[in-house]
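Student: model the structure of this input:
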Amino acid sequence: MVVVYCIVAVVLVLGLALVVMYNRFVRQRTLVDESWGQIDVELTRRHDLIPNLVRTVQGYAEHERTVLAELTAAREQAQTHRADSPAERAPVEDALGRAVTTVLARAEAYPDLKASANFLELQQQLATTEDRIAAARRFYNGNVRALNTRISTFPSNMVASAFGFTARDFFEVSDPGERAVPSVEL
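Tutor: Below you'll find the model as predicted:
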């Protein structure tokens, strides 16, 4: 009789461990999805600010049409990839970020534009948005790292494979130039 109680206790403990592991996976998956949603919100904010930036700069920089056209094209490309996975979306968003940086750098050549309240406000909003995207990216990647680690470590990897939990993609900077240390000349 004692053997039966021991077997029942072991089965109950294993069942409880399985339920706890499963619930942790669900919580982590939900956290990854939520943090991706925050990145998407910030990317959408950037997409919404770009037409205002283009209109503001166009008034001052008529002969910079190619730079503005590239920015507009990059934004449209990013808009078409909104439903893609983070790994597929990262290069497109990186290209958009580079285009915004190029426009802001070219705007330095126009003193009237630099002094324009509209331009300064847009520049500040874009800078804030880029900072928020970076913070959301770090939060998302941290959650992905935790989920992927849990999926690949024993014994939770058995629960993950049994219930179909899969590793997620990181949202990484794909342009090596963005990781390089900037050159400062005085």
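
Student: when you work out contacts or count neighbours from here on, use the C-alpha atoms and nothing else.
Tutor: Will do.

Student: list the contacts for the closest residue to residue 74 other than its chain neighbours?
Tutor: In this structure, residue 74 finds its nearest non-sequential neighbour in residue 96, 5.0 Å apart by C-alpha to C-alpha, 6 or more residues apart in numbering. Applying C-alpha atoms under 8 Å, 6 or more residues apart in numbering to residue 96 gives the contacts 71, 74-75, 78.

Student: here's the other one to compare against:
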Amino acid sequence: MRRFLPWIIIGGLVLVAIMYYINVTNGAVVVDQAVKKEWGNVETSYQRRNDLIGNLVNTVKGAADFEKETLTAVIEARAKATAVTIDPTNVSPEQLAAFNSAQSGVSSSLSRLLVSVERYPELKANANFLKLQDELASTENQILTARTRFNESVEVYNNYVLKNPRKLFLSDYKEKAAFKAVAGAEKPVEVKF
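Tutor: As a prediction, this is how the structure comes out:
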């Protein structure tokens, strides 16, 4: 029995190491899937906004013959925003910057559209327009929440895969980028009538 004791100890240590490795990699899969889920929620929120913008543009177009340039800017910004896609398995700061840039173009042109609408009192009183405006405000809040949750899940993921000793086993899992504010976001928006 004594001569097998070293082999039993070595076997036990190997078994513990294997179990630790399995636990670490399974944990990485869990936090990676959480990031992917939250990214899906971000995309869903932006898709909802893009869908609502189409309805808003049609409502405004039908109720008032206003600046075609503003309407065109909203439609083009929406098209650009829907063209930018990100693979959540390999999110880089550059990809997020391009995505943020496209989405800020939508926000900017949408703001100009809503300012243009101020010139049309009959449109502002239109129940459909008011409902769409409320839906857009709600959607912007959903986008903020989705982005915040995405950043939180990226933080959990990065903490998990970058801490020692786990990072020794998780070299295939790279650090993920989080959302950052768009350049100039710290300045207040100036609305002129």
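
Student: what TM-score do we get after superposing?
Tutor: Taking TM-score structural alignment, normalised by the length of structure 1 as the basis, the two superposed chains have a TM-score of 0.88; 181 aligned residues with a C-alpha RMSD of 2.0 Å.

Student: farthest-separated two in the contacts of residue 96 of structure 1?
Tutor: Within the contacts of residue 96 of structure 1, 71 and 78 form the most distant pair, 10.5 Å apart (C-alpha to C-alpha).

Student: same list, the contacts of residue 96 of structure 1, but as CSV with secondary structure, neighbour count and distance to residue 161 of structure 1 please.
Tutor: Shown next, in CSV, are the contacts of residue 96 of structure 1 (DSSP: H, G, I helix; E, B strand; the rest coil; neighbours: other C-alpha atoms under 10 Å; distance: C-alpha to C-alpha, whole Å):
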residue, secondary structure, neighbour count, distance to residue 161 of structure 1
71, helix, 25, 43
74, helix, 22, 39
75, helix, 23, 38
78, helix, 23, 33
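
Student: how deep is residue 118 of structure 2 tucked in, by neighbour count?
Tutor: Applying other C-alpha atoms under 10 Å, we find 12 residues neighbouring residue 118 of structure 2.

Student: quick one: the helix or strand hosting residue 94 of structure 2 to chain centroid distance?
Tutor: Taking DSSP states H and E as the criterion, residue 94 of structure 2 maps to helix 93-117. The chain centroid and the centroid of helix 93-117 of structure 2 are separated by 14 Å, computed with C-alpha atoms, centre = their mean, to the nearest Å.

Student: once aligned to structure 1, how far is the helix or strand that it is followed by on average?
Tutor: Counting by DSSP H and E, the next helix or strand C-terminal to helix 93-117 of structure 2 is helix 121-124. For helix 121-124 of structure 2, the mean deviation from structure 1 after alignment is 1.4 Å (mean C-alpha distance after the TM-score superposition for structure 1).

Student: where in structure 1 does helix 121-124 of structure 2 fall?
Tutor: Alignment of helix 121-124 of structure 2 against structure 1: residues 111-114, by TM-score structural alignment.

Student: in that stretch, what counts as buried?
Tutor: Neighbour-count burial for stretch 111-114 of structure 1, counted by 16 or more other C-alpha atoms under 10 Å, picks out 113-114.

Student: which helix is the longest one in structure 1?
Tutor: Identified as the longest helix of structure 1 according to DSSP state H is helix 2-60.

Student: and it, how far from structure 2 on average?
Tutor: Per aligned residue, helix 2-60 of structure 1 averages 1.2 Å (mean C-alpha distance after the TM-score superposition for structure 1).

Student: elements contacting that helix?
Tutor: On a contact count with 3 or more C-alpha pairs under 8 Å, 6 or more residues apart in numbering; DSSP states H and E, helix 2-60 of structure 1 meets helix 65-80, helix 111-115, helix 117-152, helix 156-163.

Student: try it again at 10 Å.
Tutor: With contacts defined as 3 or more C-alpha pairs under 10 Å, 6 or more residues apart in numbering; DSSP states H and E, helix 2-60 of structure 1 has these neighbours: helix 65-80, helix 86-107, helix 111-115, helix 117-152, helix 156-163.

Student: of the ones you listed, which is nearest residue 180 of structure 1?
Tutor: Judged by C-alpha to C-alpha, the one of the helices and strands packed on helix 2-60 of structure 1 that comes nearest to residue 180 of structure 1 is helix 86-107, at 13.8 Å.

Student: just say helix, strand or coil for residue 168 of structure 1.
Tutor: With DSSP: H, G, I helix; E, B strand; the rest coil as the basis, residue 168 of structure 1 sits in coil.

Student: quick one, what contacts it?
Tutor: Residues counted as contacts of residue 168 of structure 1 (C-alpha atoms under 10 Å, 6 or more residues apart in numbering) are 29, 32-33, 85-87, 141, 143-145, 147-148, 151.

Student: pull up the overlap in contacts between residue 71 and residue 78 of structure 1.
Tutor: Counting by C-alpha under 10 Å, 6+ apart, the residues touching both residue 71 of structure 1 and residue 78 are 95-96.
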